[in-house]
Each structure stands twice: as C-alpha cells, then as structure tokens.
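> sequence unknown, structure follows:
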C-alpha cells in the first residue's frame, strides 16, 4: 500500500551559493524580453525606425498574428552596407554619441536595442538600399550577429534587386522561448493589436501612407493615403461617427501664441494640439491617443484629467474619443525611463495638464450649448418585428422586439412563416400596418418644379417602364472568376437583398452626399446610393466578364492627355519621380496591357494610344466622363497586374468606382448646365440604378455598416401619435 505525499519544498542550501557570471546569450534573451513583449511591440519599434529614416510609405505584411511572419517595408534613406555588421548588436545607434545627447533627442530608436532584441528571439533578415547604391543588400541575423542564410554560405551581406529603403522580415518569433510564445493570445487578437499600433501612428503621421495586410490575402485591412490631414485620417480609420463630432483645440506655454510654435531657447516651452469628440458621441470605452514629441506613450494622469472633463456632459459609463499631441522642449523630457519608451517624464506636468484640459473644456462648453440628441436607428434586421404585434398593444401592453440583423437565413425563414400564420388570423388590417406601394405614388422629385419642361412627359412616362430584365451571367472557366463569383454569393445578406428587390423608391435626398430614400413594407430607409451603385457595378462587371458591350468614344481621346490631366491635379511633391515620368509609366502600363484590356474588358486602346471604347456595364446608363482621367490614372498603381485573381478583382473595383454616380463640381459651370446635369443624374438613379437593383443585385452584409439605415417605422410612429 502506497501513500501519496505532497511535493516537499527544496531543502535550503548548506551554505551560500557561488555567484556566477551569466552567459552572454542568456543575458541578451533576458534583455530582449524587456523590449519585445509581442509582435505588436516589435512592430512599434520598427515603425519608429522607418519614420526616423524619413519614410513616406510603410507597408506591413503579417502571418498568424505576426508570430510566423512580420514584414515591414519603407522607402526611407536605407542603411549603408558598411553598417550592416553592427546593425543587430546591442547599444549600436546612429542617433547618440554622448550622454548629453539624450537631453536633445527627438528621434525614436536611439538606444540600439530593438533589432538586437528581435534577433535573439526570432529569425531576422534585412534588405536595404540607399539612393547612392547600385543594388540592394540583404543580410541575415541571429543573436545579434550576421549569420549565413544557409549552412556553408558566407554570413556577409549579399547583393540583390530592391528599391530604395529598407525591408525587415521577422520569422518564427519566440521560437526559442516557448514560455513567452505560449503566453501570447490567439493570432487574431495579436493581429488586432498590430492594427491598433498602426492606426495610432497613421493618425499622428497623416503625411505618411500606411498599409497592413495578411500574408497571402490581396485585400488590405488598413490603408491610408499620403499627404492627408488628421481629420480625414481619423474619419478613414475610426469612422464617420467620430469624424462628424470632432472638435479641435490648441494650447501652448504662451497664452498669446496659438500657432503651435515654441521658443527653442526656453526649456519650459511647450505646445499641444488635440482632437476630441463632443457630447453627441458616446462610447463604452475611452479611445485615447497620446503622442509626446511624436512618440506614442501612455499617461494615466493625462487620461484621467481629460476624462474628468467629460464626466459632467456624458452619461455615466459613456466615454469619448481623444487624440492629443504634446510638443515639449527635449531638455524638459526624460525619454529613458521605460525599456520600451512607453512612458516619459517631463517637467511642469501638472501645469501642462491643467492648461490642456482647460482648452478642451472651453471648446466643449461652446458646443454643448446647442447639444444635438440622436436616437438609435434600427438597421435592416426587423422585417417582421412590429408586424407580429398582437392587438393587446392597442391597450398599452406592447412588447417591442428588435431582431438581430446578422441572424441566419433559417431563423429569418421561421419568422416569415410565423408572420404568414399571424396575418391569417387578423381579419382586419390595422391602420398602422397599411402600406402604399404603388409605383404611381408621388416621389420627392415630383414635389418640385420640373427643371426641363421639354422632357417632363418623358420622365412621367418612364415611370411606367418595367424593371430591367435579368442580366445573363457569361460563361467563364477561369478559376479566379469562379472564385470571385462564389465569394460574392457567400457574402449575400438575404434580408437586405429582399428590401432592395421589393422596395418603393421615394426620392433623392442629396446628390452631393449620395443619399436617397426608399420604402419597404412599413419602414423607411436612408441609403447611400453611391455605395449601392458601386457594389452593383462591381457585380455587373463580374457577371458579364468577357462579354461586355462597347461604348465608343468619338473622337477617341489620347490616353496620355487624359492621364496627364489627372496627374496635374495630384500632389506629387513627395514622389521621387516627376509628373512627366509618372505619366509615362502609367501610359506604358496601359499600352503593354491593351490587348488583354480589349479582349476581356472591351477597353480598346489604339496603337497610337487613343482610347476607342469603354465597357458598357449597364444599358441606358451613362457614367460621368469627367471621371475618365482619374479612372485611367488609377489603372496604373491601383491594379495588381501580376496576380490573375487580384488583377481582375481590382479592375472590377476600378470600373465600379468609375461608373458609380459620384458628383464632380466645377466652379466655371453655369446654372443651366448644373440644372440639366442634376435632372439627368436624378433620372438615372431612380429609373436605371434602383430598377436594376430589383433584379440583378446581391446585397452584401457590409452595406449595413453605414450605407443602409432605417430612419422610420410606421407602427412606431403610430404609437407615438396615439399617445399624444
């Protein structure tokens, strides 16, 4: 018989243990753990190095949340070949010489630990090229030193083909520290952390183009243009809901200077710039972006101080969005207090925080005097939610239900069956459920004077035209096209598709903002007809691949002239190429691919470079030809010509963007021309686009994010007026 005893503790040593010097490799791995906690922390260090190198675009590729692959490419100044042997050694940097330099440091990676730490916990390779080099150089590193890419080869950097700048590739992160690897979260969560880091740096650096995508996937999960501004970048990355409620405030050490300028001779000088939401925006969690001297840091004191400003104007539990950039004299900042430079200390912290919060509070006070209250709108989920109300609701015992717009098709079918059974039991239709669905009902446009009386009868008669017939799908045995068509069908949202199939067009609300009203059943929806049309034309281009009609251009314009018109209005000051070189490059791409464009897309370009025809995606619809120069210009850089599926997919998207009814304003256009164009656009939207959507549109779920919003429900309005 055996008895289990708990594990006994280690007996104390008989005497003092000897002190030993740790092995150099163990020291470096311990130090690496202080710098590189996860793939996102490694990416932060690499982004800072790219920004220090003067990069104007930063491209990141990720696999398995950065644990299998994390690659960052930039177009910065590059690294000299002579410096490559020292690149991954600890405490090697080009930004510090003496200790006193720390008091004047304004760059990011000044301690020379990032690449060294990465080389101790992952497989690191660097490909770099300076402007003066004739070729790029590629080197591999392990444990801080150069290592051969394969056994038997020399560890020296090898020449290779490459562009100006640096590409750093990290593979198999934490392969030699399994404990750290097992402590990481799932790959999706690690990827979201990477996107969060890139989003924050993209907001603070709107003049730099950032992009991030998963390895093996053509689409990008994050993409920002260069030469933008903070507001537009916030709108692109955080959404329109935050953008429309943004406020702006500045504060500085001098009350008379609000231009964000500081006195370099005054060690206590500082300035700040903040973007924050007003009282109309409410979120469950605070989003706080803090940059001090352009370094992403954290400060619980600054965050709490700003949150206290909102405590009086936001409901309990609600939080704002805040972005704050502080520019403080480097002599007053200690940047060397945290291994990852996540925190900094600076002089006069309390006074600076007080001034910043006062500026934010003053701006908020001026906005909250006329606060706008908004109610939550239902999306296209509850098709039968209020139709199944019993007659007991008339006696004040209503039970309101909101259906999930993401419910599956089986649940929606069951609800529809319940609705059919319920309506059979109701002998008399209640007033709040009576719906007018005749196509002859008055629309918004009919309530205004006709702009062109000569075509009034034509417009009236066109209302009697039936919806366009189904557009046949072309036969294509290309695997890439078949996969794109399957992806389109898999993304179908059944309830939204049903709404667009059976809708009643109410009218165009705003052409400039692409807003229209449609009715389905007892609900009224505000839709972005520009987004719906772009998705429609993408599907029409995919459906008719290889069998497009032709829209001839007489006389055919020169593609060089059209591309030059588009390039002339673009800001190319940051590009290393002149405008003439960019035009020549785009034209050469189009001329090289013109046979494929003519055969598969009916986009014919003559030998002399004249555009003879465009693909006709929808009969009776004429795209805005003012967008033709931009369309041709975008075919150069926006289309992935090297991969078949990605090439077709990006071409379809560019065609859809060209065909979508986006308005372009010209200051020299007359009122008569504007009125005629306005009438033509409204007619095409109502009688061509929306009628085509009834038969030939598979509505994707993505349109529910912000492009289709329910703004009214007849039963809900009836209950409101019944209580009055």
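Cool, got the structure. Bear in mind that the values here come from a model prediction, so they are computed numbers and not experimental data.
> contacts and neighbour counts: CA atoms only from here.
Noted.
> residue boundaries of the strands in the stretch 201-350 of the chain?
Ranges of strands in the stretch 201-350 of the chain, per DSSP state E, counting those that start in this stretch, are 209-214, 222-223, 246-252, 270-277, 287-292, 295-296, 321-328, 333-334, 345-346.
> To residue 201, which of these lies closest?
For residue 201, the closest of the strands of the stretch 201-350 of the chain is strand 295-296, at 7.6 Å, according to Cα to Cα.
> which helices and strands sit right next to that closest one?
Using 3 or more Cα pairs under 8 Å, 6 or more residues apart in numbering; DSSP states H and E as the contact test, no helix or strand touches strand 295-296.
> ok so, going back, looking at the strands of the stretch 201-350 of the chain, which is nearest to residue 66?
When those are compared by Cα to Cα, strand 209-214 sits nearest residue 66, at 9.2 Å.
> List the buried residues of that closest one.
209-214 (16 or more other Cα atoms under 10 Å).
> got it, and stretch 209-229?
If you call a residue buried by 16+ other Cα under 10 Å, then stretch 209-229 has these buried ones: 209-215, 222-226.
> and the end-to-end length of it?
In stretch 209-229, first residue to last residue: 11 Å (Cα to Cα, to the nearest Å).
> Second structure follows, compare the two:
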C-alpha cells in the first residue's frame, strides 16, 4: 500500500521534447569553436591564406597575446573588391569548385571557414589591394557579414590608402564567448604560441620574409629574410648551438638503398615523378645529432606544406634516437614530406592539423631508418677529450667544526688539500644534506664519495698561455705598459669585481631582472663545480663535475650570460683594453660587411651599409665612451675596448663582426633596450668560440694553434672560475645548455648487476 501511494504521488515521466532548429548565430559560433581555439590557431589560418596568395613578406603584430589585437600584413595578390561582400561568409572559397578538386588539392585553405569563424568571435577588418586597383579597399565584418565601421554609415567597402596585398586585423578575440576567453592562459603564453607558429612557418618557407612583434616594441621577436635556406632559418630562429649539430638527409620512394645527397638530387624533377605515380613520395629532414640534447622533443612536421601533427611519426622518430641519446634527452627534428595529393586526405580535421595518406606505415618506417642510419654514422665518429675525475676510491669527509655548533667558511682561494695531494669532499658537504648540529657522523657509502686528484696537474697549467692578441704590438694593460711574457704570468685568481653605483632606472631594472631569473639548483652546480675538460671547443662543449654527477655544458651559452651580467655589474665603470696601433673603424666594418652574405643577397649596396653603420657609431661615440669605455677618436680609430674580465682576452678576430652588429642589432631608440642589446653584443664578442669551425691539423699555422691553446687555457683557468663566482644562471639554460650525462650512484647500480 505504501509503495502504491508513493507511485501515485510521483509525477509522470516526461514525454519527448520537440526538436527545434538552432539559430544561425548559435550554429556559427559552435562551428567557429571547432576552428579557432586560441589566437595562435587564428594566426595559423591567416598565415596559410597569405601563403596561398603568393606573399613573399608576412608581418604579424600582436597585443595582449593576440586577444586585443592580431594583425597580419602580406604583399600577396590581394582580394578583388567584388568578392569582399561574401569574404567572411561560411563555405565561400576560391580554392574549390567541385568535390573532385579535393583529389588534387595543392592549397592550404579550401573549406572557406577561417575568416568566417574569426568574424563570429571577434571584430574583423580587412584592407586589401590588387595590382589592378588604383586604391585599397577597407571592409569590416561581424558574424560573417559586412558591418559599418561607424554607426550610421553604410557597410559597403570604403576606399583607402594601402599597398598591394592584404592586411587583416582581428580585434577583441572571443569577446562574445566569455567561457572560451577565461579558459585561455596568460597573454605571455599565448604570445609564445604565436611566436612558435610563425617560427615554424618561417623555417618551412625560407624564401618568405616573416616578422612577428608586439605592439609598442621597437624590435621584432621573429625576423627572417626573404632569401635564405631552411638551415639558415633554423640557425636564426633556434640559435647557433642547435644549428651546429644539424644533420640533413633526403629520402624518396625511388631511393631503395638510402638517403640521397644534395648532389644526387640535382637535376631531378620530383613533382614530375610524383605526378606519374600516386604512391610516389619524397622527404627532407633536418635533425640534431647525438651532441644535442634537450628535455623536450621539438618536431616540425609538414606534409604537403601543411603544418600537422602525427603521434605515429613522432613515436617512430623517438625510436630512431633510442640508443643514441641519453635517457631523458630529446632531439630537434624538422621533417617535410611530399606526397601525391591524390594519396592524401586533408579533410579529416576542422583545423587541418591531421591528415591521412596511403602507405603510411611503410613511409614512416623508411624515413625513420634513414634518419637512424645518419645518426649512427655520425655518433661513431665523435671524439671526446676528458680527464678522469669520477672516483671509485675511498675518501673520508673533510673535518668540520661540529663541536662549536657552527660551520666556518674557508678563505676564498684556499685549497682544501692533504699531504697525499688529494682534495676530498663528501656528499654531505657538497649538497648541504647534513646539518652542522648533528651529533653523530652519517655513514658515507662508496658511491656517495667524491675525490678529485691533483696528481695529473701539469706545469703548463700553472702559467698563463698568451693569446696572440695579447702580444705587446697589439694590446697594452690599463696603465699603458706592455704585458709581461707568458712564462712570467702565473695562473690568475678570480679578483673581486665590485658592482658600480648607477642611478639609471633602466640599469636597475635590468639588474633586477637578472636576479629574479636566478635558478637555485643550477646556481649550486655552477658555484661548486669541478672542471673536467673541454669536450669540443668549436661547439663550445665542456664537462664539469658536481657532487656525484657529471654535466655537459655549453660553455659558450654560459659565457654569453656571464659577460652580459658582468657588463651590467660594471656599467659606467669599465676598465679598458687599449689597442696599439688603433685600427680604423671603417676598415673593420667593411671587412665584416664584405663577409656577410645576406647583404648582397638582399640587394643592398655594401658601401651604403658601411656608411650607415660608421655614421651611427660616430654620432654616438661620446655615449659609448662615457658608459662603456669604448673609445672612438674623431678620425674614426678604435682606441680602447671595454674590459669585462681581467686576465681574459677576447678573440679580436671577432671585432669587425662586433662593430658591424652594433648597427642593426642594437636598439638605439630606447634607453633600456639600447643598454640591453649593446651588452648582449659585447658579451658575444667575449664568448670563446672560433669564427670558423675548422679542425686543427699539422698544416694549421702557428697563430691558429696558439689561439686554440690560449682559448682552452682561458676557458679552464679564467672563464669557469669567474662563472663559479659571478654567474647568476637563469632557468632557460637548463633547456638545452646544461645536460646531466652521468650519476655515480646510478653507475654503481649498473655495475652491481655484472
């Protein structure tokens, strides 16, 4: 009875709800959400439209990570005025006319959804001009239709001034979808994604000039020339360190034995071959060798010029590096795959980030095999220079004053040595694990003990090796006297470098930024390291030991950061390096300009470039003298250079390049940016790296051998001690410039199994 009463009181089950047609605005915003996920995805669509229009120059301007403003300007063919009314409507395109056109699709966009989707979630403005037009036309869009630029005016396109090409401005992105807006990260992360997209397309399109910058900043974050190669673009965007370790291979369906070299590919018409065979394909890859190790894999994958993602290709490439890279290390890979359009289905994802193609497994396997063969061949030819510092012997921890309840710091230059010539440290002392107040000693196992030996020290290491530019005919000391002979100069000790007193807000801001970016763990490694040896001087690779771990460092990157910080530390109070006789400024700049290939390739007159740079430096020579002690006489002679570190002489062969880069690379328009960029260029002058990556052999001249020997000596006895004392390393150095290669406890675990 009770259950029947309850059923009588419960409401009847609801009936079927009526099916209604969604409003057009709701449909369009749902569709826009599938295409435009964030500012970077909108920019990707716009860049592809510019490339489809045949642009050779693409400029991107961003504000607040692209949420407030995202503008892209190109010099492509433009848009006809008659097409502007339907430009932002869904499924309007110039790429397709029938469904069969999908079989031989050679353009980026084809569905006609990009501009429509953007107009549904932002304020869209288009300014375009074709070569046949006498003026440009400006049109504003909202929800896929033309809208008046101002209230009360007609919505038709308006004539305006403009260059050939198209400028698309996206403002207030996601203003009408607050949920999507709140789900995005900060503006800095969104801008980083935008820079990543621009960089990837710039590498794949090296013949197109790309520029990306924030609103209000004088210098762009991405800037590439219009006439370069893929390797040059990678070097420019990802740095010299990565570019030095790049390998290049090609493969194709017709190549059964292995990768083809560049000479074998000369004269072949790949497009013609693929047009005859639907299963034909070709691939080109630029990838790092075993010397480069990063924490996260960087994969730039383009299939038929589309930037796509493929977990299967990524896993295959990671497998190719197994056994070549250390555990936890990852490579950089750029892969461009060309397949017959009839074998590819690009219409499988709204944003076209995924594609399907025939014979996918066989093609992926073939490319991975070619890359792995190149890696194995390169890794077997590596040569390492090292000193044995890792231990297996017995060592006791140094005596501590635990009875007093506190630890006393040792003098700065005192060696903690014993009669047997051994310098011993325990893991407790290095890592700071044990507290000073512990009553009993903690047992130290063999694999936790660290011993460094001084028995291998040679007589040459006790005396300074003079750099060829330290000879009396070239340089003088600060007091004007000639430098002593090399055999009379003992190994220098790192002297105190006091921070100059500066009241400029810009310098205070830069100094505060250095302190804020400090990474504590990396600072501990650098400050308490033991130098092992230089692995590869041309590639700026060295080994250091900290505690029971061995690290591979890019001492060039660390030196660049050190000398930049030393420049900030001594700003306005530099010592000087006097040049005698003083070289001519114009002559040095002319040498660098003549050696710069990009000047002639861009159609510039070398003499005009030299005149512009010399005029710029001569006009600012008083400022350079006052702040940096870079003295240029009225006759244009370089009299003195700023000294950043005593007993360290920069490679003066880089002086012409340094002076030339002061023109285009230094921002002379803003105070803080000027000081920052100038000190970066000055640090680059001091970095101990050769201008040319040439191996030394029996035929090398004496000057080259002396320079190499002096560079190695300065790296070990001057540079690394200065790093230990003054370098404030940022976290960014951990990304690619500091790699752990060995850990003593882990090695013990391996050998215990034997």
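Okay, I see it. Keep in mind it's a predicted model, so treat the numbers as computed, not measured.
> quick one: which of the strands of the stretch 201-350 of structure 1 is nearest residue 128 of structure 1?
Relative to residue 128 of structure 1, the nearest member of the strands of the stretch 201-350 of structure 1 by Cα to Cα is strand 209-214, separated by 19.0 Å.
> and the nearest residue to residue 490 of structure 2 once chain neighbours are set aside, how many residues sit next to it?
Distance criterion Cα to Cα, 6 or more residues apart in numbering; nearest residue to residue 490 of structure 2, sequence neighbours excluded, is residue 463 at 4.5 Å. Residue 463 of structure 2 is flanked by 17 other residues according to other Cα atoms under 10 Å.
> Looks like residue 463 of structure 2 contacts residue 493 (just checking).
No: shown here, residue 463 of structure 2 and residue 493 do not form a contact pair, counting by Cα atoms under 8 Å, at 11.8 Å.
> Would you mind measuring from the nearest residue to residue 157 of structure 1 once chain neighbours are set aside to residue 126 of structure 1?
Excluding the flanking residues, the one nearest residue 157 of structure 1 by Cα to Cα, 6+ apart is residue 139, at 4.5 Å. From residue 139 of structure 1 over to residue 126 of structure 1 the distance is 5 Å, taken as Cα to Cα.
> State the helix or strand in which residue 509 of structure 2 lies.
Residue 509 of structure 2 is located in helix 505-516, with elements delineated by DSSP states H and E.
> show me where the stretch 501-650 of structure 1 has strands.
Taking DSSP E, counting those that start in this stretch as the criterion, the stretch 501-650 of structure 1 carries its strands at 504-510, 515-520, 523-528, 549-552, 604-605, 611-616.
> Which of these sits closest to residue 146 of structure 1?
Residue 146 of structure 1 lies closest, by Cα to Cα, to one member of the strands of the stretch 501-650 of structure 1: strand 604-605, at 51.4 Å.
> Who are the packing partners of that closest one?
Secondary-structure packing of strand 604-605 of structure 1 (3+ Cα pairs under 8 Å, 6+ apart): helix 594-601, strand 611-616.
> Need the ones you listed in a markdown table (columns: mean neighbour count).
Formatted as a markdown table, these follow (neighbours: other Cα atoms under 10 Å):
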| stretch | mean neighbour count |
| --- | --- |
| helix 594-601 | 17 |
| strand 611-616 | 21 |
